[in-house]
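Undergrad: Next one to model:
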Amino acid sequence: MIFEDFKYLVNQAISLANKESETSMAFKQLLTLGGKQKFDDGKMTLGYRENQILQTLELTDLKEDPINLDVYFHNNKIEVTTDDLRHVKNSTYAFSFDYPLKKWKHILAEENELLNIEYKQALLHIGDFNDLKKRHVVDMAEFFLAHMAPIIFYINENVYSNFDYLSNLYAKRRKDKDDFLFEKLRNTAIKDWKQEDLIFICFLNYLLSSGIQTRAEEFNGKQVSMSALVTYLERKNATYVDMGISDIEDFKSLTLDEKVRALRQKYAKIQERKIVYRRINGLSLQKSEEYLNDATLLEDLPQNLKLSNSLKLNFKIDSANLQSYKNSVNRYLTNDDGDLEEKFLKLLRFLLFDLSEKTSADMAFSRFFSSLGRLLELDKNGEYQAISDLNAKNYYCYVVPGRKMVEKLPKVLVTNVNMAVTSRMLYNSWHYMPANFLNDGINTEHREFYFSAVMADIANLDKYHHVGHVKMSINNTIRVPKELYIHGRTYKALLDVRLMRRGDQEFSVEDLGMAVNYTSYIQHLCQVLLDVLDKDRRFDFALEQMDKHKYSLQFSEIKEDYLS
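TA: Okay, the predicted model is just below:
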């Protein structure tokens, strides 16, 4: 069986490019990955030389004193060069074409001139840093990038990335002997840094200072420069002003440092007014900051009349407001009618299946925590290192297959899919926990971790990079992370709700809004469970891990309860 992952698409695009008689059409096949992505998305990766060549291909006499140029797919972008990259890492030869030598030399000269201008701009901002400040900036860049989602930046033909096989910034748990950038920069005077490296560090330093670290992800799969940074900051400010954040200063006249500080303050205000989410192109890994306009979703418990009626009918739960909902859930969980865990999972299953129905998702699932009593006791005693050291088996995931999976797929296959998702999510949850204790002096040198997810996201074309998504053709996803509270401490991303859908039909913004709505109900269900366990000092309580037998029973229950 052939899995259509990213490498497969690249090889297919190269094959199609070689069938084209026009060089411009061959480039188009590569830029669109054989029609899988938008032409403009592919162009964002291109350096100056490739852009100039594309613009002049149809206007230039290619036979005029020609030079033969090679085209490679190198580091996930097109690279035009006279160098032989056939044996270079992450490089695949695509095709060759003739181009006027005089024009080629002119383009290279312009490219170098523009690079010098960008370098001088970056040098103005960090060129006079002493060794201590230089190391601090590099250390902070590494700290952020080591604990966040992947970035892929380009400066002409240079890639800067912490993504899987492109990673070249810092040593991970790898045996190869790559010359990692951050360590080299720490031990080199700024005046001796490569021009592109200095631009990258300066760009990243200011970008990360302008708001949440996901700012960096907005430049995934794009060319970065100091001029691009200024344009980005000014456009972001204009967006915030259009959304009602007052612009008390002439933003364009501010210094770069002032722009960064002002934008950071405005972003904090935006979070109070809007649900901020990320839109993700899973193929190019390009991401953008977006906003849900439904103000009711900011409420502690957004109203949902149909869901409220169903909760009242099926569980005698009143959700007229947050307090009523929490009181009703408390009574439901603590009455003498049945086992606490069974009642919790029955309500959780109902909410997740109902959400999958409302959004036509193939599956809905929620990350949570298994060893709840142990977590409560450790937190009560301030044993944050012990919490961070808990292994993945202490976490929890509950997967609910949607209607299409239950009706069309055999039970054994659905059960295996559920288990694969569950196993991955336990590890995912384990990754997030230490970020909750970064100010408590815990030691994380013996393990990796990621910053806790705080922003919802919606992704399409998501089946080409992630191994699990490739194998199951999961092309569209939604994720809504939520925090929970224990003894007054906020545990970010201790919970999230996710939706997955196969095929080409993308999730809509309305689907995301529905997921945000339902996640609030699930969040408060989990919070009530925690509060009940804490009040009764049930420090031995743990949700039993899901296994094939439990998922097999769940499959039958869904058929009987919802589809019969």
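Undergrad: Going by C-alpha atoms from here, please, whenever you check contacts or count neighbours.
TA: OK.
Undergrad: Helices of the stretch 401-550 of the chain, start to end?
TA: Taking DSSP state H, counting those that start in this stretch as the test, the helices found in the stretch 401-550 of the chain are 403-408, 411-432, 467-472, 509-535, 548-562.
Undergrad: mind putting those helices in CSV, mean neighbour count and distance to residue 255 included?
TA: Rendered in CSV, the data for these read as follows (neighbours: other C-alpha atoms under 10 Å; distance: least, C-alpha to C-alpha, whole Å):
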stretch, mean neighbour count, distance to residue 255
helix 403-408, 16, 55
helix 411-432, 18, 36
helix 467-472, 15, 44
helix 509-535, 20, 36
helix 548-562, 14, 58
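Undergrad: okay, which residue is most central for this protein?
TA: residue 149 (5.5 Å; C-alpha atoms, centre = their mean).
Undergrad: Then that residue would be within a strand, right?
TA: No. Counting by DSSP: H, G, I helix; E, B strand; the rest coil, one finds residue 149 to be coil, located in no strand.
Undergrad: ok, now how distant is it from residue 162?
TA: 8 Å (C-alpha to C-alpha, to the nearest Å).
Undergrad: before we go on, could you also do this sequence so I can check it against the first one:
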Amino acid sequence: MIFQHVLGREQLRLIDPLAQQFETCNVIVTHSALGRMTLHEVGRNDPAVSEDVVAGIHLPEWLTGQIEEEAAAEQALEDHERAGVDALLARWRDEGVLMTKLNEVIDWVERVETVFVYIGRVLFSRSDSGSSTLIKGRLLPALRTRPLEEWTPEERLFVGAMQLLFRTGRAVRFEQFNGRQLSATRLRGVLLRLCSGYRLALGMRADADLATMTLEDLATTVRDLVSAVDESRYVRYRRVNGLTYAKDEFVLPWDVSDRALTEVPPVLAALAARHRGEPPGVDADPRELVGELTARAVEIAVLDGDVTALEEVLNAIVLGAVLATHGDYAMTSGIRDLADMAVAENTPQKILELRKNNFFCCVVPDPALARRMPGAELSEVLWQVAQRMMYNRWHFIPGNFDREQIPQQRHYFFPPLVPDIGEWCDQRHGGHTRSQVRFTLRAPGAAMWMPAFTPEGHAYRGCYDIRVVRMDGEPFTLADLRMASRYSGLIDVYWREVAKRSEAGGFPPPVIKSYGADWYREQRWSTSLAQLVRDMETPSCTRL
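TA: Purely as a prediction, here's the structure:
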């Protein structure tokens, strides 16, 4: 509330802590080790604990009066919404399921990369790159030994809110409050926005009843609309803020007919020309061409064990993505051997025994980046990226199974389901900082508007993707996000073709062999890139 009133008022001045006037300040400005600026009210028992004091502000009485008026009204509204959350928790206690609900939240906060939520001055966090008060700090486990009546208001709100957010779309919903204040009124605002956006996407009329729904009913309504939205002419996507860890979902109008490439990318036309002796026709369908190239590559791999042609198709798709989106480098990651995705007797035991090296990441730089950055330096960047994505693939794949099928000690994240567009991703994430990942696109597959990928009979989401990175310059646009999703669609064709050919032929799927440390550090990526660039420069392709 104070922030809203002090910003833009030129008559207010920041006062140096060493200045004599500092004693007149009724608001203290601090900066924490985690980069958070906070205002503390001197007269409200609100000390600046363990934070650097950077300045003070003297608010005149007429302004503090306005702030107190608005704060009182906001608190009355918040009290009303909190009463609803408390009633929900009390009902769970009376039904004997409160500890189950708590244990679910304790588990769920481990299934996303970062939870970093403020309720008042209390930080609820679970992060590899920041603090971790929820589990390591024992904030949530400690509640197991205390009756509900002894939980603090902040603890009650957090547990109730996380349960409701999870209902709308699993633990990734928690990230909508990262770096922000969570309140019951803001929770209602998020649920209303999601529900209203989904209803808009489905062509439904405005509904006055939404405003009077309980938080629980709102969350359930959002959940019930998600699958219909994914089948509509709208697409769900997220915006990622690397500074705050916040990830906000929106819906994007995008006709189904526009979600696939309509023109063959030059790099794929060039690859086809090299293998077929002539480029594809001007009316060729890019998805059909990828299917044809993949089918041919599978046949070669089965006949003589050489998967070079199969890997060339991946290289070409990734290079096409980086060129089409004007990125610095792009990548796709997946499993090396599709046979490893088989589920025997409805148990993922084989999958849970996989290691990081059972996965791969094909990273291809823009040719312009390859020209301006020394080869050894760029190779190291690409290999660091590849290792992180291999780890992510290993980390994501268990999320395609029910919780009871996964051992408690096996850590995993829920796989990404919708495209996202990120900014300032190099500010807090160590791996992103080293690899200069400032602006990002991610389009996971199989896309939610497509059937799940079902090799060996089990349905998977988020098991392959297209990602694009810009090291600097301007952020990506929604047009870029659409383009990355179209190229992810080509990766989808690729994997479905590999699975289809293998299953129809009754032979094991070919195993991807490249994209290890030697492929990057010996600069084999450079040889592959140079060949694809030469292909595009041949006379038959330059006329396309």
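Undergrad: Can you pull the TM-score for these?
TA: Scored against TM-score structural alignment, normalised by the length of the second structure, the superposed chains reach a TM-score of 0.82; 504 aligned residues with a C-alpha RMSD of 3.5 Å.
Undergrad: that older thread, between the helices of the stretch 401-550 of the first structure, which gets nearest to residue 87 of the first structure?
TA: helix 467-472 (25.5 Å; C-alpha to C-alpha).
Undergrad: mind checking which of the helices of the stretch 401-550 of the first structure is nearest residue 267 of the first structure?
TA: The closest of the helices of the stretch 401-550 of the first structure to residue 267 of the first structure is helix 509-535. By C-alpha to C-alpha, the value is 20.3 Å.
Undergrad: Which among the helices of the stretch 401-550 of the first structure is found nearest to residue 314 of the first structure?
TA: Closest among the helices of the stretch 401-550 of the first structure, using C-alpha to C-alpha: helix 548-562, at 11.3 Å.
Undergrad: related to what we said a few turns ago, next, format the helices of the stretch 401-550 of the first structure as TSV and append distance to residue 60 of the first structure.
TA: TSV is the format used below for those (distance: least, C-alpha to C-alpha, whole Å):
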stretch	distance to residue 60 of the first structure
helix 403-408	54
helix 411-432	52
helix 467-472	42
helix 509-535	44
helix 548-562	63
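Undergrad: Indicate which one of these is closest to residue 357 of the first structure.
TA: helix 403-408 (7.2 Å).
Undergrad: distance between stretch 96-109 of the second structure and the chain's centre?
TA: 24 Å (C-alpha atoms, centre = their mean, to the nearest Å).
Undergrad: Can you point out the buried residues in that stretch?
TA: Neighbour counts over stretch 96-109 of the second structure (16 or more other C-alpha atoms under 10 Å) mark 98-99, 101-103, 105-106, 108-109 as buried.
Undergrad: Alignment lookup: residue 388 of the second structure to the first structure.
TA: Counting by TM-score structural alignment, residue 388 of the second structure lines up with residue 424 in the first structure.
Undergrad: Residue 458 of the second structure and residue 343 touch, don't they?
TA: Yes. Counting by C-alpha atoms under 8 Å, residue 343 is a contact partner of residue 458 of the second structure at 6.7 Å.
Undergrad: hang on, the earlier thing: what does the residue nearest to the centre of the first structure align to in the second structure?
TA: Under TM-score structural alignment, residue 149 of the first structure pairs with residue 113 in the second structure.
Undergrad: quick one: its match from residue 303 of the second structure, how far?
TA: Distance from residue 113 of the second structure to residue 303 of the second structure, counting by C-alpha to C-alpha: 42 Å.
Undergrad: again with residue 528 of the second structure
TA: From residue 528 of the second structure over to residue 303 of the second structure the distance is 23 Å, taken as C-alpha to C-alpha.
Undergrad: Same question for residue 269 of the second structure.
TA: Noted for residue 269 of the second structure: a distance of 25 Å to residue 303 of the second structure, by C-alpha to C-alpha.
Undergrad: So for the two, which residue has more residues nearby?
TA: Ranked by neighbour count (other C-alpha atoms under 10 Å), residue 269 of the second structure and residue 303 place residue 269 first, with 26 against 9.
Undergrad: Please name every helix or strand in contact with the host helix or strand of the more buried one.
TA: For residue 269 of the second structure, the host element (DSSP states H and E) is helix 266-276. Here helix 266-276 of the second structure touches helix 308-324, helix 524-536, helix 539-542, going by 3 or more C-alpha pairs under 8 Å, 6 or more residues apart in numbering; DSSP states H and E.
Undergrad: which other residues reach it?
TA: Residues outside helix 266-276 of the second structure that contact it (C-alpha atoms under 8 Å, 6 or more residues apart in numbering) are 278-280, 290, 293, 313, 316-317, 319-320, 532-533, 535-536, 538, 541, 544.
Undergrad: Repeat the analysis, applying 10 Å as the threshold.
TA: Helix 266-276 of the second structure is contacted by residues 263-264, 277-282, 284, 286, 289-290, 292-293, 296, 309, 312-313, 315-321, 323, 531-538, 540-542, 544 when judged by C-alpha atoms under 10 Å, 6 or more residues apart in numbering.
Undergrad: what's the answer for stretch 395-410 of the second structure, then?
TA: By C-alpha under 10 Å, 6+ apart, the surrounding residues in contact with stretch 395-410 of the second structure are 107, 111-112, 334-335, 341, 346-349, 351-356, 389-390, 411-416, 458-463.
Undergrad: Would you mind giving me the PyMOL syntax to select the buried ones in the residues you listed?
TA: Selection of the buried residues among those in PyMOL, burial being defined by 16+ other C-alpha under 10 Å:
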select buried, resi 111+112+334+335+341+348+349+351+352+356+389+390+412+413+414+415+416+458+460+461+462+463
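Undergrad: Sort out for me which of the contacts of stretch 395-410 of the second structure are in strands.
TA: Among the contacts of stretch 395-410 of the second structure, the ones falling in strands (DSSP state E) are 334-335.
Undergrad: Show me where the stretch 201-350 of the second structure has its strands.
TA: 234-241, 247-253, 329-335 (DSSP state E, counting those that start in this stretch).
Undergrad: returning to that earlier point: just to check, the residue nearest to the centre of the first structure is in contact with residue 280?
TA: No. Counting by C-alpha atoms under 10 Å, residue 149 of the first structure does not reach residue 280; the two are 11.8 Å apart.
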